[in-house]
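Colleague: sequence plus predicted model, see below.
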Amino acid sequence: DLYEWGWHYLGHLFDSLWVLHRHHHKFYNPTPFGTIADYPLDNFMRSLYPVVVYAASHGLIGMPLDIDMLYFATAFVTIIWGMYLHTGHELSFLPYDHPVFNTSFQHYAHHAISVKNKPYHTGNFVKWWDDFAGSIYKGTQVIPALEDQKLGNRSLEIWEKEVEPKLPDYSVLLSPKWLG
């Protein structure tokens, strides 16, 4: 997780790395499909997680990590948690302001307001690294969905009236005819 935070943080801090990482921020509201939607070099650096975890295990405890545990740890932090962060759904058992874990709200805030030279919430799993670097968002420009609901927004009625009519008709994708 420290490696992910470091690479991601630097991707927002340095011009040469922002050129690679900015493509991931094409959409301010992330989706699970965008979890690994990165520039090739950005993805290559992220593909080094197993190597970094293996080296850290060997260096910190003097023995290599079991290969199954290595892949599980890497998959959990990068794929499973990364997909959750990009869903945009807040979980009732994991409050958006959890003191330890990054939630989909923090990652939404990251995509909505974190730009070059202004990294917010670049960590993946835990907030420790962002807390240490002072890159935790404390503003009010972006608010959690649950708080927005308390203000009377994001209701089913509003969705049906304002959002749903503007959605494209994806039912055509249920038939092979769309292939042409």
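Modeller: Okay, I see it.
Colleague: only C-alpha atoms from now on, for both contacts and neighbour counts.
Modeller: Fine.
Colleague: mind listing the helices in the protein by residue range?
Modeller: 2-13, 15-21, 40-46, 49-61, 67-74, 81-85, 104-113, 128-133, 145-150, 156-158 (DSSP state H).
Colleague: most tightly surrounded among those?
Modeller: Greatest average neighbour count among the helices of the chain goes to helix 104-113 (a mean of 23), per mean count of other C-alpha atoms under 10 Å.
Colleague: contacts for it?
Modeller: Residues from elsewhere that reach helix 104-113 (C-alpha atoms under 8 Å, 6 or more residues apart in numbering): 25, 27-30, 84-90, 96, 119-122, 137, 142, 144-145.
Colleague: mind checking which of those are buried?
Modeller: 25, 29-30, 84-90, 96, 119-122, 137, 142, 144-145 (16 or more other C-alpha atoms under 10 Å).
Colleague: distance of Phe44 relative to Pro30?
Modeller: Distance of Phe44 to Pro30, given as C-alpha to C-alpha, to the nearest Å: 21 Å.
Colleague: for Pro40, same thing?
Modeller: Taking C-alpha to C-alpha, one finds Pro40 at 19 Å from Pro30.
Colleague: likewise Pro64?
Modeller: With C-alpha to C-alpha as the criterion, Pro64 and Pro30 are 35 Å apart.
Colleague: repeat for Ala73
Modeller: 23 Å.
Colleague: swap in Pro119?
Modeller: With C-alpha to C-alpha as the criterion, Pro119 and Pro30 are 16 Å apart.
Colleague: next one: His86
Modeller: 5 Å.
Colleague: again with Pro168
Modeller: 18 Å.
Colleague: one more: Asp131?
Modeller: In terms of C-alpha to C-alpha, Asp131 sits 22 Å off from Pro30.
Colleague: let me know whether Arg46 touches Leu2 as I believe.
Modeller: No: applying C-alpha atoms under 8 Å, one finds Arg46 not in contact with Leu2, separated by 12.0 Å.
Colleague: find the nearest non-adjacent residue to Val142, please.
Modeller: Leaving aside its chain neighbours, Val142 sits nearest to Ala109 (6.3 Å; criterion: C-alpha to C-alpha, 6 or more residues apart in numbering).
Colleague: for Leu146, what are its contacts?
Modeller: Leu146 neighbours (C-alpha under 8 Å, 6+ apart): Glu90.
Colleague: pasting the second one now:
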Amino acid sequence: MDVVLEVFDGLMFDRLYANILPIQSASSFDPISTLTAGFKGYGGNDTAWQAASQGADMGLQRSAWEYKPASQYLQVQPSEYAWMSRWDRDDAWRQTVSLYIITWLFGLVIYFLCASLSYIFVFDKDTFNHPKYLKNQMRMEIKQTLESIPIMAIFTVPAFVAEVRGHSFIYDNISDISHPILTLFGSSWNYLQFPLFILFTDFCIYWIHRGLHHPKVYKRLHKPHHKWIMPTPFASHAFHPLDGFSQSVPYHLFPFIFPLHKFAYIALFTFIQIWTVMIHDGEYVANSPIINGAACHTMHHLYFNYNYGQFTTLWDRLGGSYRKPNDELFQKDQKMSKDEWSRQSKEMEKMVKEVEGKDDRSYGPEETFVRRRQKVA
């Protein structure tokens, strides 16, 4: 995330912090800057500190911070604003605030972008007529997401800050870090990190997700996401904040255990958001015994206690929780038939009684869509 942070610093944050928290003039005492400098370990023999002190003596308002590119592959040269705030780019509080804003905004942008594209080009609108589709469901999905993302961002930011401050095994070049796995695989790790990331996170999420279905946990944390029996792409991030964060922990844990390239980290983090939308889009294109795609995840939303995996069916098969998607889901003329919906509804109602007890959902079509169809007709 240091690469992303450098880009945002150059584009907006440097100027923002320079205006909100400017360095005080030499004639005034600034305890915050003094304490910050002390905690950073600046001393009389430090060149940067001496330069800053000399600048202060001359009345110049300039930080002692020194620019070091986050990556050799992408650099954004800082403007003068980068040296004009008492919170320079290396300040932990500034990094925390900046990363929170980035995480929140990035989460919202990719959610609305991917979910909207999926809704327009992929999602089958006949789903609105399914007997287990909730009244005004999309509106509720979006509302829950908007409430959850800023809270999930709070839980996520500490991992990003720790990574930015050099406490993980994220690297720009293999020679930058020392790790036993790099000694074993060398440059091949640049390719092997991708399948290992998928296997590691898939394994961890399987057990976390399965744990969220424990009776003592389910109703408190995971039930809000299972409110959507027939989800739309906008249900992809509609979680209880602790539920959503808990299932993201393996993604953040991986680079603190294994080496991970900076740009692989960004690419995988983006892929995860897109994949989360894809498994909720209701388009069953992959009838694969290996990939835990939208069809498998539909089985999970319909019947609750199956297909906990995120990417593959491996751990569900080993854990005895795999359920093969109904063949009808892959046949366009049958997946939206009343007979198939009736079978799904009857079994789903039995599972709801077993897992939740009373079904407190309010079913009905998406009103806006229904009105639009009636008007066209």
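Modeller: Sure, I can see it. Keep in mind the model is a prediction, meaning the values are calculated, not measured.
Colleague: work out the TM-score between the chains.
Modeller: Overlay of the two chains. TM-score (TM-score structural alignment, normalised by the length of structure 1): 0.68; 145 aligned residues with a C-alpha RMSD of 2.9 Å.
Colleague: and the residue nearest to Val142 of structure 1? What does it align with in structure 2?
Modeller: Ala109 of structure 1 maps onto Met299 in structure 2, with residues paired by TM-score structural alignment.
Colleague: repeat that for His25 of structure 1.
Modeller: Alignment note (TM-score structural alignment): His25 of structure 1 maps to His226 of structure 2.
Colleague: same question, Asp68 of structure 1
Modeller: Taking TM-score structural alignment for the superposition, Asp68 of structure 1 sits opposite Phe263 in structure 2.
Colleague: separation between the residue sitting nearest the centre point of structure 2 and Ile279 of structure 2?
Modeller: In structure 2, the residue lying closest to the centroid (C-alpha atoms, centre = their mean) is Gln273, at 5.7 Å. According to C-alpha to C-alpha, Gln273 of structure 2 and Ile279 of structure 2 sit 11 Å apart.
Colleague: what's the answer for Asp243 of structure 2, then?
Modeller: Asp243 of structure 2 sits 17 Å away from Ile279 of structure 2, going by C-alpha to C-alpha.
Colleague: with Phe256 of structure 2 instead?
Modeller: 27 Å.
Colleague: what's the answer for Gln334 of structure 2, then?
Modeller: From Gln334 of structure 2 to Ile279 of structure 2 the distance is 20 Å (C-alpha to C-alpha).
Colleague: for Trp207 of structure 2, same thing?
Modeller: 18 Å.
Colleague: what of Tyr251 of structure 2?
Modeller: 18 Å.
Colleague: Ala295 of structure 2 versus the aligned partner of Gln149 of structure 1 in structure 2, what's the distance?
Modeller: For Gln149 of structure 1, the aligned position in structure 2 is Asp333, judged by TM-score structural alignment. Distance check for Asp333 of structure 2 against Ala295 of structure 2: by C-alpha to C-alpha, it reads 16 Å.
Colleague: okay, the lengthiest helix in structure 2 sits on what stretch of structure 1?
Modeller: The longest helix of structure 2 (DSSP H) is helix 92-121. Across structure 1, nothing matches helix 92-121 of structure 2 (TM-score structural alignment).
Colleague: over to stretch 33-48 of structure 2?
Modeller: Counting by TM-score structural alignment, stretch 33-48 of structure 2 has no counterpart in structure 1.
Colleague: over to stretch 57-72 of structure 2?
Modeller: Stretch 57-72 of structure 2 maps onto no residues of structure 1, going by TM-score structural alignment.
Colleague: now do the strands in structure 2.
Modeller: Ranges of strands in structure 2, per DSSP state E, are 170-171, 260-261.
Colleague: possible to save those strands as JSON lines with mean neighbour count and distance to Leu196 of structure 2?
Modeller: What follows is the strands of structure 2, written out as JSON lines (neighbours: other C-alpha atoms under 10 Å; distance: least, C-alpha to C-alpha, whole Å):
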{"stretch": "strand 170-171", "mean neighbour count": "24", "distance to Leu196 of structure 2": "15"}
{"stretch": "strand 260-261", "mean neighbour count": "22", "distance to Leu196 of structure 2": "10"}
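Colleague: relative to Leu70 of structure 1, how far out is the residue mapped onto Phe245 of structure 2 from structure 1?
Modeller: Matched to structure 1 by TM-score structural alignment, Phe245 of structure 2 sits across from Phe44. Using C-alpha to C-alpha, Phe44 of structure 1 is found at 18 Å from Leu70 of structure 1.
Colleague: please apply the same query to His110 of structure 1.
Modeller: Applying C-alpha to C-alpha, the value for His110 of structure 1 to Leu70 of structure 1 is 28 Å.
Colleague: circling back: need the helices of structure 1 in CSV (columns: distance to Gly34 of structure 1).
Modeller: CSV is the format used below for the helices of structure 1 (distance: least, C-alpha to C-alpha, whole Å):
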stretch, distance to Gly34 of structure 1
helix 2-13, 15
helix 15-21, 12
helix 40-46, 12
helix 49-61, 18
helix 67-74, 18
helix 81-85, 8
helix 104-113, 11
helix 128-133, 22
helix 145-150, 20
helix 156-158, 26
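Colleague: residues in contact with Gly11 of structure 1?
Modeller: 17-18, 20-21.
Colleague: hmm, back to that, now the match of His25 of structure 1: closest residue in space, sequence neighbours ignored.
Modeller: His301 (6.2 Å).
Colleague: the equivalent of Tyr137 of structure 1 over in structure 2 and Gln334 of structure 2: what is the separation?
Modeller: Using TM-score structural alignment as the criterion, Tyr137 of structure 1 maps onto Arg323 of structure 2. Distance, Arg323 of structure 2 to Gln334 of structure 2, by C-alpha to C-alpha: 19 Å.
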